[in-house]
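**Q** pasting the sequence and the predicted coordinates here, then a few questions.
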Amino acid sequence: MAKTVKKKAPQGFLKYIKWFWILFVSGIALFALLFLSASWGLFGELPPYEYLENPQTNLASQIVSSDGELLGKFYLDDNRTDVTYDELPENLVNTLIASEDIRFREHSGIDARGTLRAAFYLGKRGGASTITQQLARQLFVGVRSRNKLETIQQKLKEWVLATRLERSYTKEEIIAMYLNIYDFGNNADGIRSASRIYFGKEPKDLKVEESAMLVGMLQNSSLFNPLRREEITLKKRNIVLGQLARYDYITEQERDSLQALKMDINFNPESHREGLATYFRMYLQRFMKGWIDKNPKPAREGERDRYNLYLDGLKIYTTIDSRMQLNAEEAVTEHMERLQAEFFVQNTKERNPTTPFLDLTPEETNGIMERAMKTSERWRKMKDAGKSEKEIRESFTKKTEMTVFDWKSDTREKDTILTPLDSIRYYKTFLRASMMSMEPQSGHVKAWVGGVDYKHFQYDNVIQGARQAGSTFKPFVYAAAIDQLRLSPCETLPDTQYCIEAGKHGNLEPWCPRNSDFKYSGKDMTLKYALANSVNTVTAQLIDKVGPKSVVSIVKNLGFTNEILPVPAIALGTELVNVYEMVGAYGAFANQGVYVKPVMVTRIEDKNGAVLYEYVPETKDVLSKEVSYAMVDLMKGVTQGGSGTRLRHNYNRNNTVYKEVMTGYPYELSNPIAGKTGTTQNNSDGWFMGMVPNLVTGVWVGGEERSVHFKNIAYGQGATMALPIWGLYMKKNYANEELGISTDDFEKPENMSIETDCAKFNEGQQKDVDLEEDLEDLDF
C-alpha cells in the first residue's frame, strides 16, 4: 500500500506568512497600545468620566412670551438652545446619517470599515470620522491641528472619547448633542438657532431640502454659508440630497425634484439690537441682573456660585404677548413715520432757521449740543483711552463714514459722511415715542415699546424717560375730589378765571391758571365736560377744594415714585412721570380701585426646568369701586365728546388740517372707551391714556429735547401725536379675536351712590330745589 507523501511548503512562503502575522499582530498591538496610551492621558489630559456624563456647554437664556413664543435670548458668544431628539424631524436625522455616518447605528463610536478605507486610500475616498467622533472633537478636542504628529494625537483622543461617549449615551442622545453643539454661523449655535435664523421655524418643521442644507453646513459652516456663498452652498445641499437617494431615504425622482428647488432662505437674525421687543429685552436684562445679584446659585462642586444670564440656559417666562407686541410696534412705526415726515416739512431751514430747536437763543442751542457731546459714547471712550479734551473735541468736527437712521429707507438706515457733532444734531431732529399696554386685573404687561428703533435710539422712554404729564394728570385731581367730596361727574362748576391765593397750599405766589385757548366761557359746565375738554379753570377749583396733599397721597398709592411737591400747579401735570407708572396708575381705575403693580416676569427656570422664581402680585386698595367707576365714566366722555372723539371717526373721509398725519386711520371704534389726552407747554409732549375693561395702554410722543416740538397745537397736541398710535394698536388687536380684548362696557358697582347718569342727576337736583322752595313757603 502506497504511503501519502505530504508536500512541505517552501521555506520562503512560510517566512512570508510568519512575517505577515507578526506585522499584523504587532500592528494591532501597536494600535491597542496607542489607544490605551491615549486613554491613560499620555497624549494629553482627557476629561473625567463625570464630565463626559454631563458635558458643559454654554447655553443662551431664553425669553418666552405669554403665548409661548421665543422673544429672544441672552448670550455672549454662544446663541445655543438645546433640543431633545424627539424635537428633531425624521428627515433631519436621516439626512445626517446618510451624509456623515451611514453605519452610525451599527458601530460603537469607531467605524472600522471607514477607518481602513481612509487609511488605504489616504483619505481620498472620504474620511473616517463618525458622528460620535465629530461630537468628541466639538466637545473636548477642539480644532484640528496642522501639525501631523498633533493631528494623530488628536485623532487617538477622539477614538477614546467616542467609545466612552457611546457607553454613556444612547445613539439618539448623541445625535441630539451633535446637532445642538455645532456652530452654523451668523450666531446660529446649535440646530434650533440655525432653524430659526435661516428658515424662521423650529427644527421639527424643517423640510427635507432645508435639513439637507443645514447638514451640508456641518462640513464647514464658514465655507457653506447661504448668505455669503449661495451657489456653493446650493451645490453642497444637492450633494447631500444625492446621499439621501443613494441610501434609499428618498427616491431618485424625489431627489431630482428637490435638487431643482432654490434655497428659500428666510433670514431672521437673532441679536440684541434686532427682532421683537428689543426695548423690553433690554429692560429684562437689567431686571435679571438684579435678580441674579439677590439669588445665589445652589452650591455644586465645580460650578459658579452665581447664575450667569448668558451661559446658564435660564428660561424666563414673561407677560408680553408676542402678537400684541407686534401690533404695538407696527402701530408706533406706522404713525411715527407719517408724523416725522410732517415734522420735517414744518422744520426746514426756511421755516425755522434754528431747526430742529424752537424758541432758543444760540447760546441755549450751544448748551444743548455741548451737553450731548459730553454725554456721548464717543466722549466717554476717548476719555477712558486717555485722550485730552482738545483731541476729543477735534474728533467731533472731523467728517467720518457712518450709518444713520432714516425713515425713508426700507432698511431704516442709510450710509453717509458726517461729523460726529452734525450727527448729534441730526438725531435731535427725530421725534421719539413709547407705549406700554397692561392687563389691569393681573398687572401683566402685554406690550412694551420704548422707542422707534432700538438700534439707533437706545434710550427706553417707557421706564427711563420721565416727562411732564400734562392733562393726563388731571384724573388724579378729579379722583381726589370725587373721593373726598362725593361729587358726581354731573356736578357743575363755572369756567371763569380762578386764582388760588399765595400761601394757601404752599404756593409762594398767587396761582391763576389759564385755559389752553386763553378764553373763559363764563358758563357752568359738568365735570365730565370739563375733563373731556381739559378745562384748566375747573381743575384749579377742584384742587383748591381738596388740597394738593390729598392728590399727592393718591398718586403715591398708585405707584408714582418721584418726589412730588404738594403745590396747586401739579393739577395741570407739571410733574415728571414715565409711561410705566402712568399705565400702572390708570390700571386702578379700570380695576375697580385696586392698584396692581405692573409685572413683566412670571417665572424663571434653570436649564433643567427647576423653578427658581415665581412672582407674587403686589396690590393695594386705593379707591372705592364707586369712585373708580365714576372716574371711568368721566373719562369715557373724552372719547364721546372731547379730544378723543376722533377714535369714533374715519379720517379717510373726515380729514381736515391733520390730513398729512391722520389720513389712512379709519378707527371707527364704537365700543366703550375711557381715556385722556395730554399736551404740555409749547406742545413738547403728547400723551394718550386709553382704557377698555381688560386693557390699559399709555402712549407718549415728543422730542428728545423739550425744544424739539411742533409750533402749533394742531399737530403738537396729544390727540394728534399720541392718540393715533393707540387707535392703530387697538384696531390691530380687535382684528385678532384670539386676543380676547374686551368690547364690553365697564362693570358698574351695585348700589352705586354716586350718580353718573346726568339726566337722573339733574332730575334729582330739581327735586331738591323744589323741596327747598316748598320748605321756604311753609309758615312755621
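**A** Structure received. Numbers count the residues shown, from 1 in each chain.
**Q** only C-alpha atoms from now on, for both contacts and neighbour counts.
**A** OK.
**Q** got a list of what the residue nearest the centre of the chain touches?
**A** Most central residue of the chain, judged by C-alpha distance to the mean C-alpha position with CA atoms, centre = their mean, is Ala277 at 1.9 Å. Contact analysis of Ala277 by CA atoms under 8 Å, 6 or more residues apart in numbering lists Leu71, Gln325, Trp448, Val449.
**Q** surely Asp406 touches Tyr426?
**A** No - applying CA atoms under 8 Å as the test, Asp406 and Tyr426 come out as separate, 10.4 Å apart.
**Q** one more structure, for comparison:
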Amino acid sequence: MQKKQAKLTPQDIKRYNGYIWKTIIGCLIFVVLLITLTAFGALGPLPGFQYIENPKSNLASQIISSDKQVLGTYYIQNRSPVTYKDLSPNVVNALVATEDSRFYEHSGIDFQRIPSIILHNLLGSQQGGSTITQQLAKNLFNGGGSHNFFVRITQKLKEQIIAVRLERHYTKEEILTMYLNTVDFGAYNTFGIKSAARTYFNTTPDKLTPDQAALLIGMLNAPGIYSPINHPNRALGRRNLVLDRMKKENYLSAGQLEEFKAKPLGLDFTRIDHNEGLAQYFRAVLKKEIVKIMADKSIAKPDGTPYDLDRDGLKIYTTIDATMQGYAEQAQREYMRTLQAQFNDHWHGHSLWKEIPTFKGLIDTGMRRSDRWRELKSDGKSDDEIRENFNTPDTLNLFTWHGNIDTVMKPVDSIVYCKLLLRNSLMSMDPTTGYIKAWVGGINFEHFKYDQVKDGSRQVGSTAKPFTYSVAIDEAYSPCLQVDNVPDTNYTVTPAWCPRSGKDETHAGMLTLTQALAFSQNWITAHIMKEVTPLPVVELIKKMGVNSPNLQPYPSICIGSFDATVFDMTGAYSVFANHGVWTQPTFLLRIEDKNGNVLYTNHTRVKQAMNEQTAYVMTHMLKGVVDIPGATGGRLRWKYHFTNPIGGKTGTTQNNSDGWFIGITPQLVTGVWTGCEDRAIHFRTERLGEGANTALPIFALYMKQVYANPALGVKMNVDFAPPKNGVSISLDCDQYNQQTKDTKEVDKKLEF
C-alpha cells in the first residue's frame, strides 16, 4: 500500500521560494563581487589605460620597394595591419553575421547572450558565446583560453571588463579592424586579414568577394579543421554556412546566396615565408643592417626597450625596384639553367676526384660545415659514425633549376652535387643617386643562404684593369697611345714580375690603350702599371669604394689579383658613369614605426673620386669593350643586339674560377659574378669559363627587360654626358695619329 504524499502547505511554498530567491540573490551578489574584485585586479592584473590605448600584438615589419610594393616581411607571426578603409564590406558583413549579429547594438557585452555564454563554458566549449569585442580582448590581452574551468571563468570575467573598456576607447570600426588584424588564419603562420587575403587568394582585403570573405571568416573558429588546403570539403561547407548567415542578416539577397554557394573555393594559394618572394638575399642582408643601425644609433621605443623587427610592425623603405628585381631574378633563372647544363656536359665523363687534386678535401670540408654534421655531432656521434651516416642513403631535398626535388641518395653525394652547382650574383644601381635597384645574392635562398653580393669576396680578374688605365689617363696618357703588345717584365719589384698571356688571347702588334682594354690584354696593362706604379692605383681603388684586405700595392693588382665584392665593384664602376663622383651604394632609405613616425633616415655619402674628364674618357674606353670588333664584350652587339651607348668590362680569373661582367649605362651600372662555391671547381676552358660567357648574358637578359619597360624610365637613347668644361683629351685616334706625325719626339703623355 503506497504511502500518501504530504501536500505542500502555503508556508512550505513560501519557505522554498525564499530559498530560491536567496540562492539567486546570493549568486548575483557573488557574480557582482567577482566582477568587482576582477575590476580592481584582485584576480590578476588588468591592462591599464595606456596599454589599452596601445595594445601589443606581434606585427610583421614590412620591407617596401621604391615602387611601393611589399618585398617581404620579418615576423614571428605573419601579420600586417590594415585600416578600416582597407577592408571590403563583405569581410565586415561576414564577420558580424557569423560571430556577433548584435555587434552594433551592445557595448562590449551582449546581455541577451549571457545564458549562452554560461552554457558554452559549462559544456567545456570556448566558442560561440563571446562578442567580437570580448574575442578581441582575449586575443590582445588575455592570452589563450585555459582548459581549467575555474581559470577560464576568471578569464571570461576579465574579458568582459576589458571589452567594456575597449568599447569606451574605440569606435566600432576600430574594434572590427583590430580584431581582423589579430586573428589566426592557419596555414604557414598567417595572422590578420591582410596576410590571409594574400595567402589564400593572392589579393588584398579590400578586393575580397562575399564568397572569399565567407571562407576566411568561416576559418576563424578552427583554422585547422576548416583549412581549405587540408580539408576543402569542410571549408566549403563552413563557407556556405557563413553565406547563409549573411543572407539571414540581409547582407545578401536570395539570388546572391545561391550564386556564391554555387562557386568553387577558387583558391589562389600563395605560400608566404622567409624563403619565398622577391629579393630573399637582400632581405636577409637588410635585416642584419637594420639591427646594426638600431644598436649603433641607440634607436629604441619610448619606454627604452629595443625595437623588434619580428614583432613591432616597422615599415622599412628601400631603394629596390620590385619590377627590376623581378627582371634580374628572371634573367638569372633563364641563363643559369643553360649555363649549368653547359657545365655538366663539360665535366661529363671526367673524374673530378682525379682531375682536381683538392676535391676530396673540399668534400670533407663541405661535410663538416653542413647542418647534418653539426646535428650529429651535438647528438654525441663520433667522426667515424658521422661519416658512416653520410655514406648511408637517405631521402633528401635538392635544388635544381627545374624546381626542388626529393630523392634518395647518400648525403655525401649531395655534397658533391652542391659543389658542382654554379653560383651567381647580381647588383644593379643608379650611379647618380647610389640607389640599388636590384640585388640577387645567390641562386636559391632556401638551400644556399650565403649572400654573394655584399658578403662574398672573389678575385676580380680583368674587371680591375680600368683602375690602372684611369690612373694613366689622369696622368695625361692618351687612350690613343699605341703600345707594342709584348711582355714587359717589371724589375722594380722582387721577384721580377710579368703576367702570362695565352696564345689564343694575345693580340700581337701595336695596340692603343683603348684596344688593349677592349681585348683585355695583360701585357699592355702590366706595362701601364709599370709606368704609373701600384700605389696610385691602390689609392684610386680605395677612393672608388673598394675595401679589400688583400688590396696591396703589388703590380699584379692591375690584372685583378685581389678579392672584392659585387657590391664594391659595382659601386666603383658607378664612378665612371657619374662624372668621377663616387656615390655610396644605398639600399635603405628610412625606417618608420607602426604609426608612421620616422625612426631613421639614411644619408648617402658622396665624394669626388676621380677627375671628371678622366671618368668621361674611361666611359669611352669601356664602350670600346662592347663596340670594337672582337672585343670581349662584343656579344652585347652581335648576339643580344643592343644598339644603345653601353660600356663594360669582362673579367675572368685564373683557371676560369670566376666570371665577371660589369656593365655601365648613364642610368644603370650592373655587376654580375658567376663561379662555383670553391675556386678549385671551374670550367676547364676559357671559351666556356670566361666572363663573357658566364656573366655577360645575365646582364644582357636583365637589361633587355629593363629597356622594354618604359615605365622604369631607363632610356636607350641616352649617352654619357661630357664634362661641363669640355674634353681636352682627344678621343679620335685618327686625329691623334695625324698630330703625332708632326712631332719629332712623341710624348707618351701627349694630350689634346
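**A** The structure has been received and is ready for your questions. Small disclaimer: the values here were computed from a predicted structure and weren't measured.
**Q** thinking again about what came up before, of the contacts of Ala277 of the first structure, which belong to helices?
**A** Within the contacts of Ala277 of the first structure, residues falling in helices by DSSP state H are Gln325.
**Q** distance check, the residue nearest to the centre of the first structure against Gly465 of the first structure.
**A** 17 Å (CA to CA, to the nearest Å).
**Q** next one: Leu206 of the first structure
**A** Relative to Gly465 of the first structure, Leu206 of the first structure is positioned 43 Å away (CA to CA).
**Q** and for Pro548 of the first structure?
**A** Taking CA to CA as the criterion, Pro548 of the first structure is separated from Gly465 of the first structure by 25 Å.
**Q** more neighbours: which of those two?
**A** Shown here are Pro548 of the first structure and Gly465; by other CA atoms under 10 Å, Pro548 has more neighbours (23 against 16).
**Q** ok, the more buried one touching Ile564?
**A** No - contact between Pro548 of the first structure and Ile564 fails when scored by CA under 8 Å: they sit 9.8 Å apart.
**Q** was I right about Met435 of the first structure contacting Met689?
**A** No - between Met435 of the first structure and Met689 no contact is recorded; they are 9.6 Å apart, counting by CA under 8 Å.
**Q** find residues that contact each of these two.
**A** Counting by CA under 8 Å, 6+ apart, the contacts common to Met435 of the first structure and Met689 are Thr697, Gly698, Val699.
**Q** tell me the SS of the residue mapped onto the second one from the second structure?
**A** Just to be clear, that refers to Gly698 of the first structure. For Gly698 of the first structure, the aligned position in the second structure is Gly671, judged by TM-score structural alignment. Here Gly671 of the second structure is recorded as strand under DSSP: H, G, I helix; E, B strand; the rest coil.
**Q** quickly note the distance from Gly671 of the second structure to Tyr281 of the second structure.
**A** To Tyr281 of the second structure, Gly671 of the second structure is 16 Å away according to CA to CA.
**Q** ditto for Glu677 of the second structure
**A** According to CA to CA, Glu677 of the second structure stands 16 Å off from Tyr281 of the second structure.
**Q** can you tell me which of the contacts of Ala277 of the first structure has the most neighbours?
**A** Neighbour counts for these were taken using other CA under 10 Å; the highest belongs to Trp448, which has 32 neighbours.
**Q** now check the second structure for the residue matching that residue.
**A** Using TM-score structural alignment, the partner of Trp448 of the first structure in the second structure is Trp439.
**Q** how about Gly216 of the first structure?
**A** When the second structure is aligned by TM-score structural alignment, the residue opposite Gly216 of the first structure is Gly218.
**Q** shouldn't its match be in contact with Arg245?
**A** No - taking contacts as CA under 8 Å, Gly218 of the second structure lies outside contact range of Arg245: 10.9 Å.
**Q** the more surrounded of those two?
**A** Neighbour count, other CA under 10 Å: between Gly218 of the second structure and Arg245, Gly218 has more, with 27 against 22.
**Q** pull the contacting residues for the more buried one.
**A** When the contact criterion is CA under 8 Å, 6+ apart, the partners of Gly218 of the second structure are Thr98, Tyr226, Ala235, Arg238, Arg239, Val242.
**Q** could you rerun that using 7 Å?
**A** With contacts taken as CA atoms under 7 Å, 6 or more residues apart in numbering, Gly218 of the second structure has the following neighbours: Arg238, Arg239, Val242.
**Q** His288 of the second structure maps to what in the first structure?
**A** One correction, residue 288 of the second structure is Lys, not His. Alignment note: Lys288 of the second structure maps to Arg286 in the first structure; criterion TM-score structural alignment.
**Q** confirm that its match sits in a strand.
**A** No - following the definition three-state DSSP, Arg286 of the first structure is helix and is not counted among the residues of a strand.
**Q** give the aligned equivalent of Lys597 of the first structure in the second structure.
**A** Across the two structures, Lys597 of the first structure finds its equivalent in Gln584 of the second structure, going by TM-score structural alignment.
**Q** how near is its match to Gln325 of the second structure?
**A** As judged by CA to CA, Gln584 of the second structure and Gln325 of the second structure stand 20 Å apart.
**Q** and for Lys68 of the second structure?
**A** 13 Å.
**Q** do Thr338 of the second structure as well
**A** Thr338 of the second structure sits 21 Å away from Gln325 of the second structure, going by CA to CA.
**Q** and for Phe49 of the second structure?
**A** Using CA to CA, Phe49 of the second structure is found at 45 Å from Gln325 of the second structure.
**Q** can you get me a residue count around Val746 of the second structure?
**A** Residue neighbour count, defined by other CA under 10 Å, stands at 12 for Val746 of the second structure.
**Q** that one is in what secondary structure piece?
**A** Using DSSP states H and E, no element contains Val746 of the second structure; it sits outside every helix and strand.
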